[in-house]
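Participant: Provided below for reference: sequence and predicted model.
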Amino acid sequence: MPPLRDANGAVTNWVGFQQDVTARKRAEEALSTERDQYELLNQIIRHDIRNDMAVIRGWGDQLRADLDDDQRETLRRVMDAAVHTQELTEEVRDLTEILGSDDPALEPIDLGAVLTREIEQVRSTFEYQADTLSVDGPGDLPADLAVRGTPLLSSVFTNLLDNAVLHSDGGAVHIDVSVAVGAETCTVRIADNGPGIPDAQKRAVFDHGEQGERSSGTGLGLYLVDELVTQFGGRVWVEDNDPRGTVVCVDLQRVR
């Protein structure tokens, strides 16, 4: 506000305001402390769940050699559930990270290295299905093939590869990973021979909490994929595979 003046125009008084923000600052500090406590609890729970699931999978691997075919199928379902539970803890961690960052710092990511690592990881994760699982990689890619992203790009392909195995219909699973390199973008195609996704659900599967007709999951995985790819300036969509199955396409921006 302007100062108060007398009849001669001389300043006689100043008017000011002050506001006590002590309560607000205390509330902000309490909220920050509560958020830190929840994050610590989140980390502890994820750690304990991962450890317990690792024990289940370890004992399951030892049992496998002593079972007949019917019993092995039952064990496969148990092991799939253990893998899914472990993956859920990673999805929660990654969602917590991306939801807390509106503007992630993008950097060049070696696409070939990420795909190689994630393909080896899915083979290792589902080693108990080695007799019925095959995963073909994209072959040789340009050594300097980089895309815009963050280290969470690996979570995109972890989720897509794991989904291709977990949502199969129980027979032999074949996954083919290919890359089409364009001038400005790279399109990664992950094709499987599973039951496929109806046309009406091809976009909806990326919505928060959406589950496919055969899925018993939380619907977080593909939502996470869509959120991450969008943050990277790319896009993701679903096509039909021939003669059956699904192809998930991930289009990413190249770094030249």
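Facilitator: In hand now; what should we look at? Residues are numbered from 1 along each chain as shown.

Participant: going by C-alpha atoms from here, please, whenever you check contacts or count neighbours.
Facilitator: OK.

Participant: quick one: the strands in the protein, in order.
Facilitator: Ranges of strands within the chain are 4-5, 11-13, 107-110, 133-136, 146-149, 173-181, 185-192, 235-240, 246-255, based on DSSP state E.

Participant: check it against this one:
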Amino acid sequence: MVRHDLRNNLQVVSGHAEALADHVDEAGRESVEKILHNVETAVGLTRSARDLAEVMLHDSDAEGAFWLRPVLDAQIEEARATSRNASITLAGPVPDVRITGDDLLPSVFRNLLKNAVQHNDKQVAEVVVSATERDEMARIQIADNGPGVSDDRKAEIFGKGEMGLESDGTGIGLYLVKTLVDSYGGTIRIEDRADRNRSGSQSQADENDAEGAVFVVDLPLAA
């Protein structure tokens, strides 16, 4: 009920801010954009709070099988609709496989996409998603053109409450992702796009001289 009321109030704020956009000068439009950005962040917080509450009550035996492509498509489309100044693309075909998960599976991809946009320092955040099948696992890679993640933070960034130095997030999104991926019997790690290119292991989610981070998620195929 609290989440519902908060989202309703945020929608009212967002609607009034958008209505004001055509009636203010350049400086005013910048303020409107900041209002809308913070509204989007707050809406994301209500969703993360809901998902975290569900994870705390998560039944690890209540797992099922989900087709990978529809889940990925839905989260990419949602991210495109809610992310300003972001280019989010799907590179190459998605294997026709089912993966192990539960009703919170979409939250894994939603939070990774949100993280790739929210912590990006470029004028246009470029996010590329790709998926492959190997060794009874589905590998999903989400690459961005942001500042990357330093080696000393690659593991600790998945800890509860961990945030980047310039983050305006809550620090629970990646913790939520790691908790869910672990519960599904999968793994998640962070790689540097530049290192992958130099080693010759780049995938469709990489480009020559690319910078940024690649979040690599391996999830077991459903029986």
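Facilitator: Everything's here; your move. The structure presented is a predicted model; accordingly, all values stated were derived computationally and were not measured.

Participant: max-length helix in the second structure?
Facilitator: If you go by DSSP state H, the second structure has its longest helix at helix 26-56.

Participant: that one against the first structure, how far on average?
Facilitator: Mean deviation of helix 26-56 of the second structure relative to the first structure after superposition (mean CA distance after the TM-score superposition for the first structure): 2.2 Å.

Participant: what's the match for Ala143 of the second structure in the first structure?
Facilitator: In the first structure, Ala143 of the second structure lines up with Ala191, judged by TM-score structural alignment.

Participant: before we move on, back to that, and the longest helix of the second structure, what does it pack onto?
Facilitator: If contacts are counted by 3 or more CA pairs under 8 Å, 6 or more residues apart in numbering; DSSP states H and E, helix 26-56 of the second structure sits against helix 2-20, helix 173-183.

Participant: how far off helix 26-56 does the longest one point, in degrees?
Facilitator: Just to be clear, that refers to helix 2-20 of the second structure. 160 degrees (axes from the mean of the first three to the mean of the last three CA atoms, to 10 degrees).

Participant: helix 2-20 of the second structure against the first structure, how far on average?
Facilitator: Counting by mean CA distance after the TM-score superposition for the first structure, helix 2-20 of the second structure comes out at 2.0 Å.

Participant: got it, and the shortest one?
Facilitator: With both structures laid over each other, helix 173-183 of the second structure and its partner residues in the first structure are 0.5 Å apart on average (mean CA distance after the TM-score superposition for the first structure).

Participant: onto which residues of the first structure does that helix map?
Facilitator: Using TM-score structural alignment, helix 173-183 of the second structure pairs with 221-231 in the first structure.

Participant: list the contacts of the matching stretch.
Facilitator: Under the contact criterion CA atoms under 8 Å, 6 or more residues apart in numbering, stretch 221-231 of the first structure has outside partners 88, 91, 94-95, 98, 103-104, 149, 152-153, 155-156, 159-160, 205-209, 235-236, 250, 252.

Participant: just name the most buried of the helices and strands packed on helix 26-56 of the second structure.
Facilitator: Compared across those, helix 173-183 shows the largest average neighbour count, a mean of 21 (mean count of other CA atoms under 10 Å).

Participant: so how far is Thr170 of the second structure from the corresponding residue of the second structure for Arg57 of the first structure?
Facilitator: For Arg57 of the first structure, the aligned residue in the second structure is Ser14 (criterion: TM-score structural alignment). Using CA to CA, to the nearest Å, Ser14 of the second structure is found at 20 Å from Thr170 of the second structure.

Participant: and Pro95 of the second structure, by the same measure?
Facilitator: From Pro95 of the second structure to Thr170 of the second structure the distance is 33 Å (CA to CA).

Participant: same check, this time on Ile142 of the second structure
Facilitator: Ile142 of the second structure is 20 Å from Thr170 of the second structure, by CA to CA.

Participant: then Asn120 of the second structure?
Facilitator: 16 Å.

Participant: of these two, who's got more company?
Facilitator: Higher neighbour count among Asn120 of the second structure and Thr170: Asn120, with 21 against 18, using other CA atoms under 10 Å.

Participant: and that one, how far from Ala213 of the second structure?
Facilitator: Using CA to CA, we find Asn120 of the second structure at a distance of 10 Å from Ala213 of the second structure.

Participant: filter the contacts of stretch 221-231 of the first structure down to the buried ones.
Facilitator: Neighbour-count burial (16 or more other CA atoms under 10 Å) is assigned, among the contacts of stretch 221-231 of the first structure, to 88, 91, 94-95, 98, 149, 152-153, 155-156, 159-160, 205-208, 235-236, 250, 252.

Participant: next, count neighbours for whichever residue in the second structure pairs up with Asp140 of the first structure.
Facilitator: Alignment note: Asp140 of the first structure maps to Pro93 in the second structure; criterion TM-score structural alignment. Neighbours of Pro93 of the second structure under the rule other CA under 10 Å: 10.

Participant: next one: Asp168 of the second structure
Facilitator: 12.

Participant: could you measure from it over to Val12 of the second structure?
Facilitator: Asp168 of the second structure is 22 Å from Val12 of the second structure, by CA to CA.

Participant: again, but for Arg50 of the second structure
Facilitator: Taking CA to CA, one finds Arg50 of the second structure at 21 Å from Val12 of the second structure.

Participant: what does Asp144 of the second structure give?
Facilitator: The gap separating Asp144 of the second structure from Val12 of the second structure is 32 Å, by CA to CA.

Participant: next one: Ile142 of the second structure
Facilitator: Distance from Ile142 of the second structure to Val12 of the second structure, by CA to CA: 33 Å.

Participant: pretty sure the match of Arg57 of the first structure contacts Leu36?
Facilitator: Yes: using CA atoms under 8 Å, Ser14 of the second structure is in contact with Leu36, at 6.0 Å.
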